[in-house]
Structures are given as C-alpha cells and as structure tokens.
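1. can you look at this prediction? I've put the sequence above it.
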Amino acid sequence: MTGSTITPQTTAHALTEREREVLAAVPGELFIAGRWLPAAGGARFPVLDPATGDVLCEVADAGRDDALDALTAAHEAQAAWQATPPRERSEILRRAYQLLVDRSNELALLMTMEMGKPLAEAAGEIAYAAEFFRWFAEEAVRIDGGYATAPDGASRFLVLHQPVGPCVLVTPWNFPMAMGTRKIGPAIAAGCTMVLKPAEQTPLCALALADILAQAGLPDGVLNVVTTSRPGEVVEPMLRDGRARKLSFTGSTQVGRLLLAQAADKVLRTSMELGGNAPFLVFDDADLDAAVEGAMAAKMRNIGEACTAANRFLVQRGVADEFARRLAERMAALKMGRGTEPGVVVGPLIDAAGRDKVTELVADAVAGGATVLTGGTALDGPGTFYPATVLTGVPAGARIGREEIFGPVAAISAFDTEDEAITAANDTEYGLVSYVYTRDLARSLRLAERLDAGMIGLNKGVVSNPAAPFGGVKQSGLGREGGRVGIDEFLETKYVAIPAP
C-alpha cells in the first residue's frame, strides 16, 4: 500500500491576488497601548509559508524593552479595566465573536498560509475560536461570590472573586487563533489586562485577532501583542518584573517546566497546557467502523500536530489486523498538498525541524521491527511534507511510543487484556487525553476511572469544546481552560470577615 503524494501545484506557488490582499490587511507591527508600533531598532523577522518555504511577509521582532513597554501598558490599564461593568466586557466579546464569524473566510486563508492547515480545517478552527468569545461573553456576567454564617454564629463570611491582574499569555503555532481566544476570552471576561506573545511561526493570526478586538471596542492597553523571534528574551523579563500576576502557557512540557521556574520567582498564578501522548484503545467489541472514523479524527486533526492527537494506538489482538488494514486504507487515500488546493487534507508540517522529528521517530520504530503499511518516507521539498503513515507491530521500547509525534503517523500495537491495555496507556509522563472504543458500558466506566488523563474520549475522536474544561494531569499541565471553570483561572478569591449583625 502506498501513501499519498504531493500535488504538482505545491512545487511552485505564486500568491494569488486574494492571498496578497489578506496578507496586506494584517498590521505587521507590535500592538501596545492601542497603537501599532515598530519594534525597538526597527527589527523584523520573516513569516514563512511551510508549503513552499517562501517568505510571506515580515513582522516586528520585539525585544526585552518592547515586552516591558507592553507590560507597562497592561499594568496601567488594569485598574480602569477591572472597574468596567461585566455587561460591557461581555458585549465587547460578543462583538468580537461576530467579527470572527463574519471574517472567517479571510482568517482561514491567513491561517492556511502561515501554518499549512488545509483551508476547510482552518475555517473550522475559526468557528471554534469564535465560540470561546461567545462562551466567555456569557460567563462575564456570571462571576459570583458568597455570603455565609460562620459555624459559631459570631461572624459572617463574604467571598468575592476579583481579577488576578495583568497576565502574560503565550500561545503555540498549531492552533494560532483558537489558543488565542481560549486565553484572551476568559481574561477579558474576568477583567484582566494582558500581553500576548504568539508563536514565532504564526504571528499573523494573533495580530489579526488584536485588530478585531480593537474594532470590537476593547480599550487601549487591555490587550497588547508582542511578536518575536526571541521568545526567551521577551517572556522572561515580564515574568520576573513583578507587575504581571498570571502566566498562561500552551506548548511543550519542556518549555513549560522552564517557564514554571521563571514564574516561581514572583509566585505567579500559572495555567499550563503542555504536551500529550494520547493512547487510543480499541477493544474486540468495538464498532470498528466508528473506531476507524474516530481514529482519523483523533490522529489527523491538524495533520497530527495537536497535543490531543492520538499517539499510541493500542488495539486488542482479535481486531488489530483488521483495524490496521482499514485505517491504512483511509490514510493512504488522503490528498496531500498546499492547504489552499481543492481536496487537500494533509498539509505541510510546520517546519523542517518538525518533519525531521517525525522522520526520526518512524525510522527508530522500523529499526526496532515495526512494519510500514502506508507512507513512512518524507518527501523532498519544497515544503515540509510528510505523508499520512500507519505502522504496525511497534515495539514497546520505540521512541514513537514515548515522545509526542506531532505528525500524521499512527503507531499501532496489540494487547490481550484490559489490564494490559490500561497499564500500557498509563505508562507515560503525560496525561492529557485518552480515547476508548468499546460497546461495553461497565468497561467504559472502569476505563474512565482508571485512565490517567484529564479528558476521555469515549467512542469519540474529538474532545475539545469551548463549553467543557480542557486540561491534563501529570506533566500535561496545570489548571483548565474553557467550560465554567475556565474563567476561574483568571480570578482571585477574597474573603471578608464581618461581625454578626
């Protein structure tokens, strides 16, 4: 069985007039205190199209002083912003939601150009991103507190929830719009100001988002955006400054550990959505059609470049061969190319480093005895493409079973018993999400309780939803984003003791 091949249009691509228009509409400067400003010294860095390697444009390259200027703007805006009526904050988010929906086509095209996601999937992310603004627009007016009598009756307890204060938000490249709204939405709703540092690979979506929020009426200084090719030089000074009171980070566990150490200096509130190594368990009694459909969703969302992507496919021996055959057929049929081309499902990986890591992980598994059913070989340039790949017989010690793949590779191994499957699934430092396919209700409940994960997809290949709490256990992170608890990460609890009347 052979894998998909790159379409000819991708080998030489000139930007269309529409693509040039979309790029030209995005401000390429830093957004500080409501103004678009160049970086100190005029520094800039290029934004690349991963499908071609071409430079799309250049944006401002912030340094330490720019970051501290942005933090100053957030700090100075905090008092007035937290005094803003909740309904006003809610209406700003609602207007921003509508602007995202109205501009979904151009924003999807922008996203496809800068990070490679196929256009249809990019449009889906814009819709998903917008929902965070709608959800937190509704939560902004529901921040509550409490009033209670002390057990001895001698006093009363008054409980208030107040904004944490200025926040530093660090977002990844794989969901450049949704990860922005998932952090910005609750911060605005709670009454916090913020500095957003987007990933170097995908600054354009963040800049477009800042422009939309300004148009929605967000006051100057509430949201500040610093784009940079030097993240360490920009983020660390803000964390050690003393005026920031909260860090929210989505990215790798390795970087998360470093940022936690830096945040400890000023004892910042932290939210961490880190790496994953999701197991996808298929039992003998599963509906195989549903399991394969769920596997495609869990593996191929964002070309596998997602912390929630199914990494390890653990399939009960009685159905392992049939599941692998069906999955390989589906994966081999996927069209690969630049995400703007009709019918493309597999776009490029984000950069050469990402493609090289996938290549190394597959080679290590094959050297250990794994069999390639489809794909398995990186394509020559231009672009950073890797075909949809299915491996079977993956050995227990293979790197691909312990490291986040972040690519379109399904690594399958077989198990015999439920206990064996649970042990294998939990044998990782990560604990973000686990997927389970079975028609046995009792087994479903047992697995939901025994799997070490913050989220469970039960006969479902996608778990993300703005109305649900997103987050993991172990080294997959701290705190939750989304759902009713998402706003709590941006609120402090204050207790007031009052004498009995």
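-> Alright, I've got the coordinates. Numbering: from 1, shown residues only.

2. only C-alpha atoms for contact and neighbour calcs from this point on.
-> Noted.

3. distance from the strand or helix carrying residue 169 to the middle of the chain?
-> Here residue 169, judged by DSSP states H and E, is contained in strand 167-170. Between the centre of strand 167-170 and the centre of its chain there are 14 Å (Cα atoms, centre = their mean, to the nearest Å).

4. contact partners of that strand?
-> Residues from elsewhere that reach strand 167-170 (Cα atoms under 8 Å, 6 or more residues apart in numbering): 183, 187, 192-199, 235, 238-239, 244-250.

5. let's bring in a second model and compare:
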Amino acid sequence: MTTEAPVIDRQNASQNPPLRTELYIAGEWRAGSAGRSFAVVDPAENAEIAQFAIAEESDCLAAVDAAEAALPAWSATPPRVRSEILRRAYDILTAERELFAEIIVRENGKAFADALGEADYAKDFFRWFAEEAVRVGGDFRLSPSGDKTIIVTHEPIGVSLLVTPWNFPAAMATRKLAPALAAGCTTVLKPARETPLTAAYVVDALMRAGVPSGVVNLVTPAPTGPAVAAMLKHPAVRKLSFTGSTEVGRVLLAEAAENVVSSSMELGGNAPFVVLPGADVDKAVAGAMIAKMRNGGSACTAANRFYVHRSVHDQFVTRMSDAMSQLRMGPGIDRSNELGALVSTGERDKVAELVETALAEGARLEVGGGASDAGAFYDATVLTGVEHGSTINQTEIFGPVSAIVVYDDVDEAVRMANDTIYGLIAYVYGQTGEALAVAKRIDAGMVAVNRAVLSDPAAPFGGMKQSGLGREGSSEGILEFLEEKYIGVEL
C-alpha cells in the first residue's frame, strides 16, 4: 500500500524535519524485501539520525521493471504536461528551501550557507528543464539528391539508471532527474549511502508534484556494486548517468559496455588555479576562497592545485592564510559557522593523511593542519612549498586544504596545469587578455576566468580526458536522454 507523504511543519523543521527512510518503487514507499537497514550519520555530531531501508538486488530489479512498465505512457505524455510537473517540483522546493537545506546539512555536514546554495542550485534544474522539455528540436529537409524527405526526430532513450555521490546529494540528483524526466525517460535513482535522505526528499517532492507511479524510483542497495551491475544487465536499462570517481566510472563503463548502454560520466577532477603575474591579488584570494572552500572543498570543481607566479606568491599566501584562519568551523546547523564537517570521519582521515604526506615530502604548513576528534572536522589549511607532481598535487583532495606551487614562467604553469589525467575545470586569474589566452590553452571542459563559480543550469557542465563523457545542464543536458531517429520518406 502506498503511504501518505509526510506533513511538512516548516515552523518546527529544525526540531523534527520530515525524513523519508524507505525505498520508492512503483509509486510506493516501502521497506526492502529483506527488512534490512543502514544507519545515516550526522558527521558533525558523529551520531545516528535515521535508519534507511536497504534495497536487495530483487528490489533494484523491481524498480527497473516498474520504470519499464511506466515508460510507454510517460514517453507519450505531452511535453507541456511533463514541463508543468517539473515546474511544480521547483515550486515545492522553493517553498521548502530552508527545510531542503537542513536535510542536506544533517546528513552531509556542510555549512548551512553551502547547503542553502545547493538547494537553490538543485531546484533550478527543475525550472530549467521544465522549459527545455517543450523545446526539443528536429529536422525536416529535402535530401541533396531530391529522392526523399529527411525527417529527424528525438525520442526518449528509455529507462535511465542515475547514480549520484554524497558531496552534492540534492544537485547531483536533480541535475540527472530533471533532463531525464523532461525527455520522457523513466528513472531509477541510486544515491550515495551517506546521503539518502536528501534524495528521498527530492523524490517525495516529485511525487507531490504529480510524477506518475513508476516514473521515478529510488533504491539504496548494499553492497552497491553487484546491484548496480545487475541493473545494468537488465535489458530495459538503456542509459547510465553517473557522477563519482574516475576509478568507479571506469568499472561502470566496462559493465555498461556488455549491453552497449549509453553512458554519461561526470568523474573526478584535479582543478588547477593559476594566478598570473599582474593579477589583482585581492580578487584572486577572494576567488580562491570560494573556488577552494565552497562545500568545504568537497567538490569535483574545487580548486585543487594552486599555481601562483613568484611575483605575487608571498602576497597571495599571506592573504589566503589570513582568510582561511578566520573561517568559523562548526556544525552546519549553526548558521554562523562557515566551514562544516566532512561527510564522515573516514573522509576526514583521508584529508589528514594527505596533509601529513605533503609535509613529509617537504611542504610547509602556513595555517591549519588539525583534525577534530569530536566530529568529521578538518581545519582550513594552507600548504606552501608544494612541488608539482607530489602526492597531494596529484590527488583530488576533497577537503579544505590549499596546496600552493610557485612558478616563474607562464608556459610552465600551463604545462603543469595540463599535466594530469583529469580535465574537468580550471581557474585563471590575471589581466583579462592574458587570462583568456591562458584559458584557451588549458585542457579542461570548463575554465573560469577571474571568477570562482561556473556551475549554472543554463551552461553545459562536463569535462575532458578522464573527467568524464557528455554534458549536463544547458540544452545539451536533455540530449543525453534522447536518441535521434532518422525517417526517410519517398517522394
């Protein structure tokens, strides 16, 4: 039996936010078939906040079956109807944006301001793709030989498996759900085990907006790998959209290849932040604080490798260290805190180990460098004397640590920026003309010139090299969930 959606008490949300803790399959919230569950932990307090249902492999395959059964009707639903449902979901999340942010904070640990920013970014994908749903184009033309009419249409690719990470549990879900639903695809969402409550809340909002049964399904398998592999082997699954590490992406691409499943991949990054000679140091530091510390550094778009020209290096380090040392760290639920917890003590320990290794390899600690025993907190940290090619320079830090490399020649900076298997995003600060020239030389799918944030539902998000395949957002995002069909008509 389908359970009723919870009543949302916005006034008392901070004391008792409504949390869905079940799977959502074929329009029903339900426990897993074996009745198992896992703990969802508040990383700031290192305390359990919920038990979430575990999906068995049979539950995952039932979700795919439900999506397959719902596909014909949903793909035939007029684009305007799909558009209006997505717009209603946007309106719901707009009305509940503070509750939305609070749920993110409780299970992810990030600062409330970051969570509120994510909530706004996440819901905007529903608004953007509500508009894109009614704008899918095609082609109609006479063939060059004059023997036929060429008609090109776009059709929903089919059942789509969406796998999302813990660092942006809302935005990564909506960035996939919105274009898939706009295109007429049905979906199975598999969120990260660390952050299932946010995903369930988004699914609940879609349910309340009027998404039909079976169009959106939510599963949280444990262990994850075998269940995802089983779903990819299901003949109904025709699309995989994954955001996560490059290592896991490689495995999923190999599994998707068995049934030639179309795959979109938003994978790891190792973003360079290049400060050119003549750059406005104050502006560069202000940008660095956002590019590095947004989401506490736990972002694939986070500035990871700082290459600072010797002529401005000392000024940059002094001002960056001062800004980092002034950040107020503590539980994200306290809105005065600017740096929240990492998602788990395990992630905290990984960051601490990277810093310890960097120091052992010759880096100098300018500020920070401490881990908390009370929760998954790590100090805002600045390292100097970092060598290009060192361990921390080659690793996606995913934490509040800035590793600064000094350079003397711009060509050298470009070479070092490109010396990586990754190519998601880069940042360049300097005089506009020179910065733009350097941006064109950097191998990345996105380059921010004299600004710190590029993500926008209206812009194509994606990387080069081993940072991924395909694009999310913009008009390109919906095309990832559509297939072209060519029809030739005899004259």
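-> Happy to help now that I have it. All figures in this text were calculated on a predicted structure; none of them were measured in a lab.

6. quick one: TM-score?
-> Once superposed, the chains reach a TM-score of 0.97 (TM-score structural alignment, normalised by the length of the second structure), with 481 aligned residues with a Cα RMSD of 1.1 Å.

7. narrow the contacts of strand 167-170 of the first structure to those in strands?
-> The strands, defined by DSSP state E, take in 194-197, 246-250 from the contacts of strand 167-170 of the first structure.

8. Serialize those to a markdown table and add fields for neighbour count and distance to residue 398 of the first structure.
-> A markdown table is the format used below for those (neighbours: other Cα atoms under 10 Å; distance: Cα to Cα, whole Å):
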| residue | neighbour count | distance to residue 398 of the first structure |
| --- | --- | --- |
| 194 | 31 | 42 |
| 195 | 32 | 40 |
| 196 | 28 | 37 |
| 197 | 25 | 35 |
| 246 | 25 | 38 |
| 247 | 25 | 34 |
| 248 | 25 | 32 |
| 249 | 25 | 29 |
| 250 | 22 | 26 |
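
9. can you tell me the SS state at the most centrally placed residue in the second structure?
-> Central residue of the second structure (Cα atoms, centre = their mean): residue 172, 3.9 Å from the mean position. Using DSSP: H, G, I helix; E, B strand; the rest coil as the criterion, the local structure at residue 172 of the second structure reads helix.

10. and it, how far is that from residue 455 of the second structure?
-> When distance is defined by Cα to Cα, to the nearest Å, residue 172 of the second structure is 12 Å away from residue 455 of the second structure.

11. likewise residue 37 of the second structure?
-> Distance from residue 37 of the second structure to residue 455 of the second structure, by Cα to Cα: 35 Å.

12. next: residue 98 of the second structure.
-> According to Cα to Cα, residue 98 of the second structure and residue 455 of the second structure sit 21 Å apart.

13. and these two? which has more neighbours close in?
-> Of the pair residue 98 of the second structure and residue 455, residue 98 is the one with more neighbours under other Cα atoms under 10 Å, namely 19 against 14.

14. neighbours of the closest residue to the more buried one other than its chain neighbours, just the number please.
-> Nearest-residue entry for residue 98 of the second structure: residue 116, 6.8 Å, with adjacent residues in sequence omitted and distances by Cα to Cα, 6 or more residues apart in numbering. Neighbour count for residue 116 of the second structure, taken as other Cα under 10 Å: 20.

15. which residues touch residue 116 of the second structure?
-> Applying Cα under 8 Å, 6+ apart, we find residue 116 of the second structure in contact with 97-98, 100-101.

16. swap in residue 41 of the second structure?
-> Contacts of residue 41 of the second structure by Cα under 8 Å, 6+ apart are 47-50, 107, 194.

17. equivalent range in the second structure for the strand holding residue 169 of the first structure?
-> Here strand 167-170 of the first structure aligns to the second structure at residues 160-163, judged by TM-score structural alignment.

18. and what of stretch 306-316 of the first structure?
-> Using TM-score structural alignment, stretch 306-316 of the first structure pairs with 299-309 in the second structure.

19. so residue 495 of the first structure, which of the three states?
-> Criterion first, three-state DSSP; result for residue 495 of the first structure: strand.

20. any idea how far it lies from residue 416 of the first structure?
-> 53 Å.

21. in the first structure, what sits opposite residue 417 of the second structure in the alignment?
-> So, by TM-score structural alignment, residue 417 of the second structure is matched to residue 425.

22. which one in the first structure is aligned with residue 33 of the second structure?
-> Using TM-score structural alignment, residue 33 of the second structure sits opposite residue 40 in the first structure.

23. tell me how many other residues surround its match.
-> When counting by other Cα under 10 Å, one arrives at 14 neighbours for residue 40 of the first structure.

24. what's the local residue count around the residue lying closest to it once chain neighbours are set aside?
-> Nearest non-adjacent residue to residue 40 of the first structure, counting by Cα to Cα, 6+ apart: residue 66, 6.6 Å away. Look at residue 66 of the first structure: counted by other Cα under 10 Å, it has 22 neighbours.

25. returning to that earlier point: what's the mean deviation for the match of strand 167-170 of the first structure versus the first structure?
-> Its aligned residues in the first structure lie a mean 0.2 Å from stretch 160-163 of the second structure after superposition (mean Cα distance after the TM-score superposition for the first structure).

26. repeat that for stretch 304-317 of the second structure.
-> Following the fit onto the first structure, the mean deviation recorded for stretch 304-317 of the second structure is 0.5 Å by mean Cα distance after the TM-score superposition for the first structure.

27. how far does that stretch stretch from one end to the other?
-> End-to-end span of stretch 304-317 of the second structure (Cα to Cα): 15 Å.

28. alignment lookup: residue 30 of the first structure to the second structure.
-> Going residue by residue (TM-score structural alignment), residue 30 of the first structure aligns to residue 23.

29. how many residues are close by its match?
-> Residues near residue 23 of the second structure, counting by other Cα under 10 Å: 26.

30. give me the three-state assignment for residue 51 of the first structure.
-> Under three-state DSSP, residue 51 of the first structure comes out as coil.

31. got the contact list for it?
-> Each residue near residue 51 of the first structure by Cα under 8 Å, 6+ apart is listed here: 10, 116, 337-339, 347-348, 382-385.

32. which of those sits closest to residue 373 of the first structure?
-> Nearest to residue 373 of the first structure, judged by Cα to Cα, of the contacts of residue 51 of the first structure is residue 385 at 18.3 Å.
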